[in-house]
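> Could you work out the structure for the sequence below:
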Amino acid sequence: MQLLYYIFLTGLGFVMVYPLVWLLFASFKSNSEIFGSIHLLPKEYVWDSFRKGWEGSGQYTFGTFFLNTFILVIPTVVFTVASSLLVAYGFARFTFPLKKLFFALMISTLFLPAAVTVIPRFMLFGQFGWLNSYYPFIVPALCGGGPFFIFLLIQFLRGLPKELDESAKMDGGHSFTILIRILLPLSKAALFSAGIFQFIWTWNDFFGQLIYINSIKKFTISLALRMSLDVAASVEWNRVLAMSLAAMIPSVLLYFFAQKYFVEGIATTGLKG
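Reported below is the predicted structural model:
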């Protein structure tokens, strides 16, 4: 029985990993071999796909698009985690009028389809003069983060004993001191989980960036990959696949380096409360 279990897990792992392995080897194939052969390994390796893909076909290289993506993602992640923690702290540790109503309204936004808010947000940001900039992503992250992350952090903070707060108050600590010096270090795993989620979602976002960004010099990786399919009459798929593989590297590295905190954060936020 245990042998069947290992065979099943091995087969499942192979199914999950094979697309990535195919992506790697396909980036070294020519167009004719990508579409005309089912073999995993190339018959003839095209060694310059990564170099030419990085150089791009216009005045901007993919280095510019990677830098733009980091400029967009890093503030969004930091502000999302910070603002979500502040809101979660208020819900988890304080009592105020209409608290349950506000919490219900916050949770209800999780069931609101994102497409419903596209036009109102576009019109609002247009009036603010934020179109073709990163403000539509960074400013909302600063003003409350997101209900999903707030809910996760509320669940985690509710699992921390309130005696910690009371002890700090007896020593003269105020609410902000309790949050920064006591709850923040204890919430490291949950904060890492929220940060990883937000990083991956923002890094891989295409639809939102397509709506708000229209200048090539501000394009992110997702938009640049889509643009590479339009600017040339004949698409060199090995270059597109090579840059797609390169675009995955930051998310994969982040997950592996923070895997311990990610797993711990998911476990604690899901079981506590």
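> alpha carbons only for contacts and neighbour counts from here, please
Fine.
> Going C-terminal from whichever strand or helix holds residue 241, what's the next secondary structure element?
Here residue 241 sits within helix 237-257, counting by DSSP states H and E. The helix or strand immediately downstream of helix 237-257 is helix 259-271, counting by DSSP H and E.
> hang on, the earlier thing: quick one: work out the angle between the helix holding residue 241 and helix 259-271.
Relative orientation of helix 237-257 versus helix 259-271 (axes from the mean of the first three to the mean of the last three Cα atoms, to 10 degrees): 70 degrees.
> what comes into contact with helix 237-257?
23-24, 26-31, 49-50, 52-54, 196, 199-200, 203, 221, 225, 228, 262 (Cα atoms under 8 Å, 6 or more residues apart in numbering).
> Cross those residues against helices and list the overlap.
Under the assignment DSSP state H, the contacts of helix 237-257 contribute 23-24, 26, 31, 49-50, 52-54, 196, 199-200, 203, 221, 225, 262 to helices.
> filter those residues to the buried ones?
Buried members of the ones in helices among the contacts of helix 237-257, scored by 16 or more other Cα atoms under 10 Å, are 23-24, 26, 31, 49-50, 52-54, 196, 199-200, 203, 221, 225, 262.
> Can you tell me how far residue 46 is from residue 190?
According to Cα to Cα, to the nearest Å, residue 46 stands 44 Å off from residue 190.
> Looking at those two, which has the bigger crowd around it?
More crowded of residue 46 and residue 190, by other Cα atoms under 10 Å: residue 190, with 28 against 15.
> The more buried one: what's it in contact with?
152, 153, 156, 261, 262, 264, 265, 266, 268, 269.
> 7 Å - rerun?
153, 265, 266, 269 (Cα atoms under 7 Å, 6 or more residues apart in numbering).
> Let's compare: structure for the following, please.
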Amino acid sequence: MKQTKSDIFFHVFVIGFGLLMIYPIFWTLASSLKPESDIFKNAASLFPSEFKWDNYALGWAGFGDITFGTFFLNSSIVTVLVVIGTLISSTLVAFGFARLHFKFKRVLFVCLLATIMLPHQVTLIPQYIMFHKIGWVNTFYPLVVPAFIGGVPFFIFLMVQFIRGIPRELDEAAIIDGCSTFGIFWNIILPLTKPALATVAIFSFYWTWDDFMTPLIYLNDTKLFTVSLGLRLFSDPSAVTAWGPLFAMSIASLIPTFLIFLFFQKHLVEGVATTGIK
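Purely as a prediction, here's the structure:
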């Protein structure tokens, strides 16, 4: 009986906390269907007085000859390329740290861990100066190319911990069979790290799709804007903010992240749960 009461309390607490966490999403969804005058007039209500589907049409129409579909396309291109680059570079670097022996390995790994704690703002100005000098400002290159070079420190650390949990006897057996170092990586390590790769891909997708600062710094042409910058265009401090279309496109921008989580939740949980377990 005591166990039953504790279970009931736990489930009630979890459900209540979960509803509290997703309330802002419900509020945004309800506001996207409200007339402009009712959004803040009846802010606490989740039920529109009348459903205004025009907000989605107006939001998707975009600005001038640029529809919101252009922003979705730009975000999709950048996000897919960043995910691919992150998977390739981070996995290769992690394999080197986890399996290979070379000079200054420990020092370099400590430096890698130190960069995880380094704020992005510290490297922002030097990177901008470098990309400006080579003519990459107002292109997708500053957003995509860094993912292919050196990897992401957090993901490298995650992959290193996962690879260290794979028995080295598999490597030794592959060497006896005449497998090269890259062959071990491709045929042994890579197939066994699928849960960790899925975790890296999902987090990389989330962080890139939701990124606002990097596109804001490097992109000037509206036709190159990503979804996060496109949403900002609805807000005009010097004029009237189009709250209805803004909330409508905010909900639309959440759909890809929701679908990714829905279909790959199992791989995400498995990758996080098994990382570092030997």
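> And the buried ones among the ones in helices among the contacts of helix 237-257 of the first structure, which two are furthest apart?
Of all pairs drawn from these, the greatest distance, 38.8 Å, lies between 31 and 262 (Cα to Cα).
> In the first structure, what residue corresponds to residue 221 of the second structure?
By TM-score structural alignment, residue 221 of the second structure lines up with residue 215 in the first structure.
> so what's residue 113 of the second structure closest to, chain neighbours aside?
Nearest residue to residue 113 of the second structure, sequence neighbours excluded (Cα to Cα, 6 or more residues apart in numbering): residue 153, at 7.0 Å.
> what number of residues lie near that neighbour?
Residue 153 of the second structure: 20 neighbours (other Cα under 10 Å).
> go on, residue 156 of the first structure?
Residue 156 of the first structure has 27 neighbours, counted by other Cα under 10 Å.
> what's it in contact with, if anything?
268, 269, 272, 273.
> What residues in the second structure pair up with the helix or strand where it lies?
Here residue 156 of the first structure sits within helix 147-158, counting by DSSP H and E. The aligned range for helix 147-158 of the first structure in the second structure is 153-164, by TM-score structural alignment.
> and the matching stretch, how far from the chain's centre?
Taking Cα atoms, centre = their mean, to the nearest Å, the mean C-alpha location of stretch 153-164 of the second structure is offset from the chain mean by 17 Å.
> mind listing what's buried in stretch 62-73 of the second structure?
62, 67, 68, 69, 70, 71, 72.
> What's the match for the fourth one in the first structure?
Spelled out, that is residue 69 of the second structure. By TM-score structural alignment, residue 69 of the second structure lines up with residue 63 in the first structure.
> Apart from its neighbours in sequence, what residue is nearest its match?
residue 54 (7.0 Å).
> Aligned counterpart of that neighbour in the second structure, please.
So, by TM-score structural alignment, residue 54 of the first structure is matched to residue 60.
> isn't residue 201 of the second structure right next to residue 83, touching?
Yes. Assessed by Cα atoms under 7 Å, residue 201 of the second structure is found in contact with residue 83 at 5.7 Å.
> Name the residue in those two with the higher neighbour count.
Taking other Cα under 10 Å, residue 201 of the second structure and residue 83 do not tie; residue 83 has more neighbours (22 against 19).
> Could you check the angle the helix or strand harbouring that one makes with helix 54-61?
For residue 83 of the second structure, the enclosing helix or strand under DSSP H and E is helix 68-99. When the same axes, to 10 degrees is applied, the directions of helix 68-99 of the second structure and helix 54-61 differ by 70 degrees.
> Show me which positions of helix 68-99 of the second structure end up buried.
Buried, per 16+ other Cα under 10 Å, within helix 68-99 of the second structure: 68-72, 74-76, 78-99.
> Report the inter-axis angle for the helix or strand just after that helix versus helix 153-164.
The helix or strand immediately downstream of helix 68-99 of the second structure is helix 105-116, counting by DSSP H and E. Counting by the same axes, to 10 degrees, helix 105-116 of the second structure lies at 140 degrees to helix 153-164.
> Could you name the helices and strands sitting against helix 105-116 of the second structure?
Under the contact criterion of 3 or more Cα pairs under 7 Å, 6 or more residues apart in numbering; DSSP states H and E, helix 105-116 of the second structure touches helix 153-164.
> what's the mean distance for the helix it packs on versus the first structure?
Its matched residues in the first structure lie on average 0.2 Å from helix 153-164 of the second structure after superposition (mean Cα distance after the TM-score superposition for the first structure).
> what's the spacing between the residue lying closest to residue 151 of the first structure once chain neighbours are set aside and residue 154 of the first structure?
For residue 151 of the first structure, ignoring the flanking residues on the chain, the nearest one in space by Cα to Cα, 6+ apart is residue 88 at 7.1 Å. For residue 88 of the first structure, the distance to residue 154 of the first structure (Cα to Cα) stands at 5 Å.
> now do residue 79 of the first structure
Noted for residue 79 of the first structure: a distance of 17 Å to residue 154 of the first structure, by Cα to Cα.
> Please apply the same query to residue 106 of the first structure.
Here the criterion is Cα to Cα. By it, residue 106 of the first structure lies 12 Å from residue 154 of the first structure.
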